[in-house]
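[1] Need coordinates for the below:
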Amino acid sequence: MEKEGAVASLGQSSLLLPAWIKAALQANDRLKLYLSVLQSAAQRAVNPAATSVDWTREITHMGLRDATWLKDVATTAYLQDQTLIVPQLTLWLDALSADLSIMARPLCDIPEHKDPALATRRDLWLQKLEELNDEEGLSPQALSDLTHGNRKGSDSFHLLVMDLHKQLNAMAVTVATEDVNGAHVWQIEDDDRTLIRAFMRGIARTAALKFNHPGLDTAATRNGKRLLIQNDIGTNDAHVLVIEVEKRTVHLTYSDLHVARFDFFRQMLEGIGFEWTVFDPRTTDGLNQGKPYQVGSALCKAADDEALQEVLEAVASRIVFVIDWNRARKRLQSFVRKPVAIAVLRFAADQNLGHMAWLLAGGEQLIHEAMQAVDGEAFRIGDRLDQVLGEAATQSFLQDLLRIASTKLREQQPVALIADEARLLLARVLQRRTFEYDLLAEHAAFCHGLAFALSEALEFASTSADTVQRAKNWERKADHLLMEARRRAERQPRWLPMVQLLDEMDDIADALEEATFIHSMMLAQPMAGLPVPVNAVLCELADTTLAAIQDQIKAIEIARHMSEQTDPADSEDFLQALWRILRAERICDDLLRNARVLIVQTLNASPMTFSLATELAATIEKATDSLLTAGYALRKLVLNKSGMSA
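    Model prediction:
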């Protein structure tokens, strides 16, 4: 089914008449060709020695280049006991049925224009064509019924086609269209032109972003009190937008076979002020190959006439961004997750850049070639871009690339220039790559959460089961970050220093989670908690550890951007943070000794509490030992990155 079928399924047949008449006249030409080829085939079957007519030019002119079976009809049909045996007869009969249906639609399927006599003849011939599918060939009577033009005899397929053609020509005169800023309009009122022009201004504002892709054809007419506007968007038959304007209210109906694209368009229009009602997926015979498609309606009420024009212009300006949207999304998903790919497309729409330029410039191949060209060590076969750069950096790169492609193609710059720009852009992203530090920062954040929770638990002498479970979950998530780094290091050796650093940092998380668990045991029955002096020194131990982790987070963020050109002040801040971690470790050594003294003094009569308190103090102090080791590893990493010896 063509695009008009979707409009019909949305209940706006008034918009269909001009398009249906045009399609019907084209179907008339094809039907006459089919009948001419059949008659030629029959003549050649009677006289095989006769020269065959070459129908190639006519078939090509009708846009039937792929209908190789039609050429075969003319050259390979033969007689067998007076029956014309036609190879691919089923395809030929199906073509007759399909085009007869298209040709008869304006005269048989729109209630206000229906001709009952023609509709009856059409239905009869559709039935006869279906019955002929069961035959091995065409009998002399069947051949005559299809092709004769004698009105004194019985009805024929050829006569029906001629009668339909005559009525279509008469109808076409009554539905003459005019052009309003590129929109095909008919039977409108004078005031409608202002609204149509507003809509077409929106189309014109962004139409260049589709480049040579088909779509955005607009038709408009009036149906009673409502102005109807239809835009065909692209080439898919289920992808249709119909707009109704009555007074200052805009009501639109939108259908799309892709749910994700439907949601994308819905969200764009919500930004304009539309309120949506989304229906259950719909299935229509002959539409979208019988598969379900999404349909929704939206409503927007304008405050005045000027606002109404602005709404129509805004809606029209967004349509181009859903043309070939799904293809762009799938291509982008070669490099990022689906939500990120959609976010990139949303950015391109919000910035009036579009995605077609990127597709025309090579799409994913543009990026693959850039990945191969810029750094042989950075990318290995099978690597996804966001796995190397990180999700945020990859999203930013893709957005910049879509901006470059859109700008350069609109300036009519060569695609080769865009390819060079892609390589340079990716090279710059790699130079400031900080994805490895994202993992470090995330791991340090988990450690900070563990240390903060432990400090609070000691301060308030309470640890709930939820606190213990949360600490366990954070420690596992920190473990997963280490495993992720190890997985990357297997493919990319440059990750090995990061793995070593994360390995040390993971010991911090392990120690803090273990300390939280031990503390919870000391508050459970039959334990009675910690003596005040012991709890006080353990609080100080935990607080010092927490402060050291905060310095580690600061050092990681500074290290993320350090290079040979780093500001000396940043270098100083980095080194000071590391020295504070060193001092914290030494302070914690002393605090551990103080804790042991107090534990001996106050808990010598309670072996179980004595043992757990000693283990708790040692476990917290172990975290600062690992912090110091991790600090040295970070220092070495940064100095090597800056071109200095560690």
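[2] drop to CA atoms for contacts and neighbour counts, all remaining ones
    Noted.
[3] for the host helix or strand of residue 470, packing partners?
    Per DSSP states H and E, residue 470 falls inside helix 465-491. When contacts are defined as 3 or more Cα pairs under 8 Å, 6 or more residues apart in numbering; DSSP states H and E, helix 465-491 packs onto helix 435-460, helix 496-522.
[4] Counting neighbours, which bits of the longest one end up buried?
    By neighbour count on 16 or more other Cα atoms under 10 Å, the buried set for helix 496-522 is 497-522.
[5] Return the set of buried residues in stretch 598-606.
    Those would be 598-599, 602-603, for stretch 598-606 by 16+ other Cα under 10 Å.
[6] Now show me the structure for the sequence below, then we'll compare the two:
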Amino acid sequence: MKTQVLDTLGEDGLALPAQIEAGLAANDRLKYYFSLLQVARSHADHPDRPSSSLKRERLAAGIHENGLDELVAAARQDGASYRFAGCSHLMSAIMDDARIMAAPADAEKKERLALLLKAIPHAADDKVLGSDIDTITRADDDHGDSLHRLVMDLHKVLNALQVGLAEEKIGGAAAYHLGEGDKDLVRAFMEGVNRTAPLKFDHPGLGTTATRSGTRLIIQNDIGTTDAHVIVVHVEANKVSLTYSDVHLQRLQYFQGLLEPFAVVWSNPNSNQVPTLAGGQPFFLSTATFDVKDNKDLLAYLDHLGSRLVFLIDWNHARKQLRGFLVKEDRSRLLRWAADADVGHRGFLQMGGARLIWSAVETAAVSAVRLGDRLCDVLGTESAYAFVQFVFTTASEGLRARQSDSLIRDRVRAELLNLLHTAGTRLLGTAADHAGYVFEIATAIRDQLVDPRGDTAELKDLTKRARHWEHEADLLVAGVAEAIRRRPELEPVLRLIQAADDATDSLEEATFLLSLLDDHGDRKGLEALQPMATVLVESAQEWVKALNHARHVRRHGLRDDADDFLVAIDRLVALEHDADTAERDVTVAILKTTKDFRSLHVLSKIWHGLGDASDSLKRASLILRDHVVGDVLAA
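    The predicted model follows:
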């Protein structure tokens, strides 16, 4: 391939490999120079903010002029201009490197360069206008041509020429002019790239070239299709360095996280002195350095680095597609999980991204999700997160297994239906937790009546514990109320837990009243209350059972689950009748035995409270029965 290309170029083309090598090195330097101009200008505008010297970036670009590290700190505004020490030299270096990059390019690009170089100020007085900096460094297409725009186009030309000159393919990488031992390093990098490359599916990208320039092995990967999104890796002696730039700080931070398994040292891009593109768009630049322990360490790092690049493709697109389902922190957490689990996000996007989930919502949860709702508000934060994890995994694995799109969509819909049912089950679980507090207070009252304590401190402790249980029960009711706000079809669960909470309130009040009695003087009255309290404890037990059985009832489910639930409800209704009988017996007994009006009043309020609690549990059980029979079994 190399020989054929050189033959067609003629005598002048013999210098092409050297021109490409020099052009790629010039590209690294120009990236640094552009960033240096932008950071220096930003520092001059905001001298009170921290600034970066970009020393790491300079060294990574192979520039050994230490004086450039002082340029940012010394930058000052001078009217409409900016004064940079050494600005004239910097402009000359930019023009020289631009010419080096354009050497192997076609006539059209060389003409573009000539026109753009005419607009670059020579800055003989070390001053440059802000508009000139924009003309040089902007990378968008909205304000006409720019040197930065041309440099990105020239970079693509150099990459294409380099691929054409490749002497061999190593794991898919186009390689030429490699030195001794370089093939093993390129192969390690490509093993990582190829291991995860299928996760990009039909998206272009991950083209890799490798060559040696002096003492450096240079590995370059184009990642995706964005002109500015290219990563260049330099391997030299016992050090690996890469320079990475991005318009998205979050993606840069995400990429940094992907390399955490290795002791990579990054320069800090997250300051107020970040470069900006035209229009104020931030442009973040950072350099990563890894000091190698031995050859095994080097190979492992290159493999890992190569394997992570696919997860940068369309990352910001995926993050935006998740806005309707997860909170901001969970969107970033999910994308990091997808990379760490080698699931990726491209399968999700390949299947339509947000549309994949919304189509499932439209068919499975129309009544549960209203306009403007996020899925995490409907399902709960962790359930929504788990569901989107399932969607990512199902899309990625399904596509790789060549499953049909309809099968993948059906699995997503089925999982959502299951989660929506699970949401109702989870709320019934909360109601069961609430029922536990009803049982605790009822049991404490019964035990106090069966074995009265004369110790005032113990009675106060009982009152305190009952107040705590009642407070915790109220929190559970509030949680269900908030969940039901997003799931109106589950409103019966709120009504039944509110009814049961009336029992909690009545029982907590009864414990307070017990602390007012003199157990010696009111012994007969307290004994009269024992049967009623015992029935109430049994009712609370059956209420807990009924809720736990209800959680397992399904349409077309096991008959025994539904039968156990209905038996518990029937038992609750029967116990309420027993409570009515016990309440009448209490009335007779207390009126016969209690002579003191004060004690009669307090005992009367206690037995009415116990009766109200029993009625509340019966009311709650009937609401639960109607919900299970009418909404769950008949769904």
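[7] In the buried residues of stretch 598-606 of structure 1, find the pair that's most separated.
    598 and 603 (8.0 Å; Cα to Cα).
[8] Can you pull out the residues in contact with stretch 479-486 of structure 1?
    439, 443, 495-496, 498-499, 502-503, 506 (Cα atoms under 8 Å, 6 or more residues apart in numbering).
[9] Make JSON lines out of those residues and add distance to residue 165 of structure 1.
    Putting these into JSON lines (distance: Cα to Cα, whole Å) gives the following:
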{"residue": "439", "distance to residue 165 of structure 1": "71"}
{"residue": "443", "distance to residue 165 of structure 1": "75"}
{"residue": "495", "distance to residue 165 of structure 1": "73"}
{"residue": "496", "distance to residue 165 of structure 1": "77"}
{"residue": "498", "distance to residue 165 of structure 1": "77"}
{"residue": "499", "distance to residue 165 of structure 1": "77"}
{"residue": "502", "distance to residue 165 of structure 1": "78"}
{"residue": "503", "distance to residue 165 of structure 1": "81"}
{"residue": "506", "distance to residue 165 of structure 1": "81"}
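[10] Quick one: list the elements packing against the helix or strand hosting residue 399 of structure 1.
    Assigned by DSSP H and E, residue 399 of structure 1 belongs to helix 391-410. With contacts taken as 3+ Cα pairs under 8 Å, 6+ apart, helix 391-410 of structure 1 sits against helix 338-350, helix 356-360, helix 385-389, helix 415-431.
[11] Which of those helices sits closest to residue 547 of structure 1?
    For residue 547 of structure 1, the closest of these is helix 385-389, at 30.7 Å, according to Cα to Cα.
[12] How about the secondary structure of residue 243 of structure 1?
    Classification of residue 243 of structure 1 using DSSP: H, G, I helix; E, B strand; the rest coil returns strand.
[13] That one and residue 300 of structure 1, how far apart?
    Plainly put, residue 243 of structure 1 is 11 Å away from residue 300 of structure 1 if you go by Cα to Cα, to the nearest Å.
[14] shared neighbours, the two?
    Counting by Cα under 8 Å, 6+ apart, the shared contacts of residue 243 of structure 1 and residue 300 are 250-251.
[15] Go ahead and flag the most central residue of structure 1.
    Closest residue to the average C-alpha location of structure 1: residue 329 at 3.6 Å, with Cα atoms, centre = their mean.
[16] That one matches what in structure 2?
    Under the alignment by TM-score structural alignment, residue 329 of structure 1 pairs with residue 319 in structure 2.
[17] Which helix or which strand is home to that match?
    Assigned by DSSP H and E, residue 319 of structure 2 falls in helix 315-321.
[18] what's the answer for residue 243 of structure 2, then?
    Take DSSP H and E as the rule and residue 243 of structure 2 turns out to sit in strand 239-246.
[19] Tabulate the helices and strands packed on helix 391-410 of structure 1 (CSV), appending mean neighbour count and distance to residue 177 of structure 1.
    As requested, those are exported to CSV (neighbours: other Cα atoms under 10 Å; distance: least, Cα to Cα, whole Å):
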stretch, mean neighbour count, distance to residue 177 of structure 1
helix 338-350, 19, 33
helix 356-360, 22, 31
helix 385-389, 19, 51
helix 415-431, 17, 40
